[in-house]
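Q: Prediction below, plus the sequence it came from.
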Amino acid sequence: MERDHNIKPSDKHYACFVDLLSRAGCLEEADALVKQIPIEPNTDVLEALLNGCRIHKNINMGIQIADRLISLDYLNTGIYVMLSNIYSEARKWESVNYIRGLMRIRGLKKTPAFSLIEVGNQVYTFFAGDDSHPGWVDIKQLLENLRLEVEASGYVANTSCVLRDVNESMKVQLLWGHSERLAIAFGLLTTPYGSLIQITKNLRVCVDCHTVTKYISKIVKREIIVRDANRFHHFVNGECSCNDYW
C-alpha cells in the first residue's frame, strides 16, 4: 500500500486485516500484527481480534484482549457481552455471572435483540421470545412446521448460540424464538406467495439463524433479505450472498 500506491494504512485497514486473520484462525499472526501497528490500536482493531478469539474459542487470548478493550472504553457494552459469550461457550458460568454483575455495577445494559418488518405500510417489531403479537398462534404454528421441515432437510441446531445454562431442548426452543425467525414467519403469513421478504435486525444475526434462514428460503421458495448490524444477507434457494462469512 505504501510502496506501490502511496497509501498510509489507517485504523480501518488494520481492522480489516486483523479481522481476516482472526476469522481464518490465525490468531497468533493477528496478535503479532496488532503489536506491529505504529500507533495505539483503536477499539475496532481489538474487537476484530476479540471476535476471532470467540469464533475459535481461544479463551486466554480473548480475556487479555477484552481487558485491553475495557481499559480503553469501559462503557462499551459490546465488549462485556462478547467476553460473556466467550465464557458462555466455554461453559464457564461463574465467569459469565461475574461479567454480568460487573455490567450491572457499572450501569450497563445489553441491547435487546429485535427485528423489524414492514407489511402494508406498517412496521412490525419482534423481540426475541415475544408472544405478544395478535397473530402469535399462527406464527408459532408456522415456526413449528418450518422446524420440522428444516430438520427433515438435514438441519441440526447449533445450540452454542444459546448463551444460557439450560438443557439442550430448552436451547432449541430459545433459538426458535429469535426475533428474525418471528419476523420471517410473520412475513410468510402476511405477504403474497413468492414475494420478497425484507427484515432489519438491530444486532448481528446468529450462526444458527443464518443457517435456518438458508433452509427456509429453499423450502418456501422465497428470497429473504436480512439487514443486520454488519451487512445485508440475501438468501436465495438455500444460499446467502455473504457465502457464510460475516
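A: Good, I have the coordinates. Since this is a predicted model, take the numbers as computed values, not measurements.
Q: rest of the way, CA atoms for contacts and neighbours
A: Fine.
Q: Please enumerate the strands of this protein.
A: 114-119, 122-127, 197-201, 224-227, 232-236, 239-240 (DSSP state E).
Q: The ones you listed: which one's closest to residue 62?
A: With C-alpha to C-alpha as the measure, strand 197-201 is the member of the strands of the chain nearest residue 62 (26.2 Å).
Q: Comparison target, given below:
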Amino acid sequence: MPPPKTPSVKLFGGDKLSPLKEAPHDMRDEILRLLNELMMEMKKRGYVPDTSFVMHDLEEHKKEQQLYMHSERLAVASGLLKSVPGTVIRVVKNLRVCGDCHTVLKLISDITHRQIVVRDANRFHHFEGGICS
C-alpha cells in the first residue's frame, strides 16, 4: 500500500515547509493555536463545518476534528506563521481540496488579508478576500 499523501508547502519566496505530521515538528503547538484562533473567528462569521466530507462513520464532533486536521489547513497555518505579512501562501497538494476546506480557505484569506494559492490534483485555487477565483 502506498504511503498516505501529504501536501508540500512552498512560500512565495521558495521556502519549503515540512508537514505537521513529521515528528517532531518544531511549530506544532503554534500551528494548532493559530488554527484554533482562526476557527473561532470563522465560527463568529457563521462558519459551520460540513462533516459530509468525512467518509468515516464517526460521532459528529470527531468528524469536525478530522476536518480540522486536513493537511491544507495545517499547511496554510504553517505558511502564515513562517512568512511576513503580504506574502502569498502557496500550497501544492496531490489530492483534491474537499468542499469544507475550500470554504475554510476562503474565510482564512479574508480574516488574514492574505492571498492563498492552492494547486490540488485538478486545478489552481486563488483565494483572496474571501473569494476563490
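A: Perfect, thanks for sending it. The structure presented is a predicted model; accordingly, all values stated were derived computationally and were not measured.
Q: Same list, the strands of the first structure, but as JSON lines with mean neighbour count and distance to residue 187 of the first structure please.
A: JSON lines is the format used below for the strands of the first structure (neighbours: other C-alpha atoms under 10 Å; distance: least, C-alpha to C-alpha, whole Å):
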{"stretch": "strand 114-119", "mean neighbour count": "20", "distance to residue 187 of the first structure": "7"}
{"stretch": "strand 122-127", "mean neighbour count": "15", "distance to residue 187 of the first structure": "10"}
{"stretch": "strand 197-201", "mean neighbour count": "21", "distance to residue 187 of the first structure": "6"}
{"stretch": "strand 224-227", "mean neighbour count": "22", "distance to residue 187 of the first structure": "10"}
{"stretch": "strand 232-236", "mean neighbour count": "20", "distance to residue 187 of the first structure": "14"}
{"stretch": "strand 239-240", "mean neighbour count": "20", "distance to residue 187 of the first structure": "19"}
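Q: so stretch 65-78 of the second structure corresponds to what in the first structure?
A: Mapped onto the first structure using TM-score structural alignment, stretch 65-78 of the second structure covers residues 173-186.
Q: end to end, how far does that stretch reach?
A: Its start and end residues considered, stretch 173-186 of the first structure measures 18 Å (C-alpha to C-alpha, to the nearest Å).
Q: can you give me how far that stretch is from the chain middle?
A: In this view, stretch 173-186 of the first structure has its centroid 14 Å away from the chain centroid, taken as C-alpha atoms, centre = their mean, to the nearest Å.
Q: Tell me which residue of the first structure lines up with residue 49 of the second structure.
A: Here residue 49 of the second structure is matched to residue 157 in the first structure, going by TM-score structural alignment.
Q: quick one: contacts for that match?
A: 172, 208 (C-alpha atoms under 8 Å, 6 or more residues apart in numbering).
Q: would TSV of the strands of the first structure with distance to residue 77 of the first structure be doable?
A: Output for those, formatted as TSV (distance: least, C-alpha to C-alpha, whole Å):
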stretch	distance to residue 77 of the first structure
strand 114-119	17
strand 122-127	19
strand 197-201	18
strand 224-227	21
strand 232-236	23
strand 239-240	29
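Q: And those strands: which comes nearest residue 143 of the first structure?
A: strand 122-127 (14.1 Å).
Q: for the first structure, what's the longest helix?
A: Counting by DSSP state H, the longest helix found in the first structure is helix 136-152.
Q: Would you mind listing the outside residues contacting the match of stretch 65-78 of the second structure?
A: Where contact means C-alpha under 8 Å, 6+ apart, the residues beyond stretch 173-186 of the first structure that reach it are 113-117, 125-130, 139, 142-143, 159, 161-162, 197, 199, 201, 208-209, 213.
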